[in-house]
Structures are given as C-alpha cells and as structure tokens.
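1. the following comprises the amino acid sequence and a computationally predicted model.
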Amino acid sequence: MSLTFTLDPAVTPDLRDGVLDLWADVTNAGGAVGFVPPVTRDAIRPELVRHLAAMAEGRMRLLTGHDAQGRVAATAFFGFNTHRLMTHWVWLYTVMVHPGHQGKGYGRDLLAAAEESARTFDGIEAVHLTCRSGLGLERFYGSCGYKEVGRVPGALRVAPGDDRDDVSMLLTLT
C-alpha cells in the first residue's frame, strides 16, 4: 500500500506531533535530517516551530505522506527564496520517510510528489536540496533525477573526527 500525499495539510496538534515523532525516529535510525542521534522530540521542537512559523508567513510549504493508519510517514518542506535573483527555484528541506516504511519505494514516491507539487508553484523552474555524504544519498537523489551541482568537503561535523561533505543537488523542472 502506498502513502497518501497532501500539500499544505492543516497544521493540527496531531500533525505537529506526527512530524516530531517522524523527525526523531528518522534521526535516531541514522537519517541525515539536521540532527545526530540520540535526539529527543524536545530537541527537535524549536526547529519544527521555525518551520511552522515560516509556513504561516508563506515562506515555506509542507508536503506530508500519511500511511494507511493515518500516521505521518513522510515529509518534505519547500523553502521559497526571498532574494529577487533566486525566486525561480525552491529549496527542499527535511526530506524524511519513517524507518519502518523504508525499502518500500516511499522515498521515491515522496520525491515524485514533491516534484509534482513544485511544478504547480508559479515561476518555479528547479528544486534544490542538500544532503550529507557518506550515506549513499547522492546516488538515491540522482536516481530520482537530481544532479549534483556542488560539494563542500568536510562542511558537516556529525561527530568529532567525522566530517562529511555537504552535497548540493538540483532537479530542473523546465
């Protein structure tokens, strides 16, 4: 069974809690979503609040994937550029699929839904994301149509002595 995707879902306590649970579960399973394990919902909450505030201000949009039980099982946040020379592309942040659903093609489904959503945004010609090296994410995003367009060696320190490259990937929509 596949996920049901919704762009701009109503921000309810259930959605907020579902995203917090997803973010913590993905991080604690070793996912590269801005934190390193172990992490708690309380540590993630301030970042989610920033995302929700940006959504309320129209600077960010949320795509969610719900499983058959109605739980938040996947997310991707779109961040809109405010610089006048960069308004033709969006950022894709916090791309996550719950560890219990990985290996089912849901990551590919999430990225296809994100591409489909981005194509509905006025004037958007590309989607840009960054990922952490060392996890095979470049290959995965590449298999979904993204091209590596830049790399900053050692930009991400996930632990003492464990620096990773910050890899920029781009999906052209036009």
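-> Looks like it came in fine. Numbering: from 1, shown residues only.

2. hey, let's count contacts and neighbours off CA atoms from now on
-> OK.

3. surely Asp8 touches Met60?
-> No: counting by C-alpha atoms under 8 Å, Met60 is not a contact partner of Asp8; they are 9.6 Å apart.

4. who has more neighbours out of these two?
-> Remark: of Asp8 and Met60, Met60 carries more neighbours, 21 against 13, as counted by other C-alpha atoms under 10 Å.

5. spatially nearest residue to that one (excluding sequence neighbours)?
-> Using C-alpha to C-alpha, 6 or more residues apart in numbering and skipping residues adjacent in sequence, the residue nearest Met60 is Gly79, 4.5 Å away.

6. try this one side by side with the last:
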Amino acid sequence: MALDFTLDPPVDPVLRDGVLGLWTDVTNADGAVGFVPPVSADEVRPELVRHLVAMAEGRARLLVGRDTDGEVAAAAFLTHNTHRLMRHWIWLYTVMVHPRHQGKGYGRDLLAAAADAARGMGGVTAIRLTCRGGAGLERFYASCGYKEVGRVPEAIRVADGDYRDDITMLLPLL
C-alpha cells in the first residue's frame, strides 16, 4: 500500500503528536534526524515547535505521508532559502519514515513527493539536503537521483570519539 502524501496539512494536535511520535521513534531506531538515541518526546518537542513556528511564518512547509490507518508514517520539511541569490533552491530537512514502514519503498515515495512539491513552488530548480555519514544515507539519496556536492569530514559529533561527516546532496529538478 502506498502512503497518502499531503503538503501543508492543517496543524492540529493529532498531526503535531503524530509528527512528534514519528520523530522520536525514528531517532530511537538510530535514524539520523538531529538527535542521538535514546530520546524522549519531551526532548524532541522543542525542535518540532521551531519547525512549526517556521511553518506559521511561511519559512517552511511540511510534507506528511499517512498510512492506510491515517497514522503519520513519513514526513519531511521543505525550507525556503532566504538568500536573494539562492532562492532557486530549497532545503529538505528531517526526512523520516517510521521504522515499522521502512523497507517498503516509502522513503523513495517521500523523496518523489518532496520533489513534486518543490516543482510546484515556483522557480525552484533544485533541492539540497544534508545527511550524516556513517549510515549509508548518501547511497540511498544517490539512488534517488541526488548527487553528493560537498562533505565536511567529522563535522557531526554523535558521541565522545564518534565523529561523522556532514554530507551535502543536491537534486536538480530541471
């Protein structure tokens, strides 16, 4: 079964809690989405609130994929670039598929839906994202059409003595 994707869904407590649960579960399954496991929803909540504020201010958009039960199963944030010379590309942040749905092709579906959303934003010619090295994420993104365009060695510290590369990927939309 495919996920049902919605760009800019109305934010209500059910959606907010669904994204919060997704983010917490993805992190605790060792997903590279801004935290290091273990985390609680209380630790993730302030970051989610920052994303929701950016949405309310028109600086970010939310793409949500729901499963057949209507539960939040995947999500990503699309963020406008505010620099006047770089408004032709957007950032894709916090790309998540719930661990119970991984391996079903939903990550590819999420990235395709994000590309479709970006194409509909007017004047957007590319998507940039960053990913944490050491987990093979760059291979997954490359298999979805993204190209590695930059790498900062050991820029991410996940634990004492455990440093990972910060990898920048680009998807041209033209």
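-> Nice, thanks for sending it over. Since this is a predicted model, take the numbers as computed values, not measurements.

7. if we can go back for a sec, so the residue nearest to Met60 of structure 1 sits in a helix?
-> No: under DSSP: H, G, I helix; E, B strand; the rest coil, Gly79 of structure 1 sits outside any helix and is assigned strand.

8. counterpart of it in structure 2?
-> Matched by TM-score structural alignment, Gly79 of structure 1 corresponds to Thr79 in structure 2.

9. please apply the same query to Ala155 of structure 1.
-> Under the alignment (TM-score structural alignment), Ala155 of structure 1 pairs with Ala155 in structure 2.

10. contact partners for its match?
-> Tyr163, Arg164, Asp165, Asp166 (C-alpha atoms under 8 Å, 6 or more residues apart in numbering).

11. same deal with Pro172 of structure 2?
-> Per C-alpha under 8 Å, 6+ apart, neighbours of Pro172 of structure 2: Thr125, Ala126, Ile127, Tyr146.

12. mind putting those in JSON lines, distance to Ile90 of structure 2 and neighbour count included?
-> JSON lines is the format used below for those (distance: C-alpha to C-alpha, whole Å; neighbours: other C-alpha atoms under 10 Å):
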{"residue": "Thr125", "distance to Ile90 of structure 2": "8", "neighbour count": "17"}
{"residue": "Ala126", "distance to Ile90 of structure 2": "7", "neighbour count": "19"}
{"residue": "Ile127", "distance to Ile90 of structure 2": "5", "neighbour count": "22"}
{"residue": "Tyr146", "distance to Ile90 of structure 2": "14", "neighbour count": "21"}
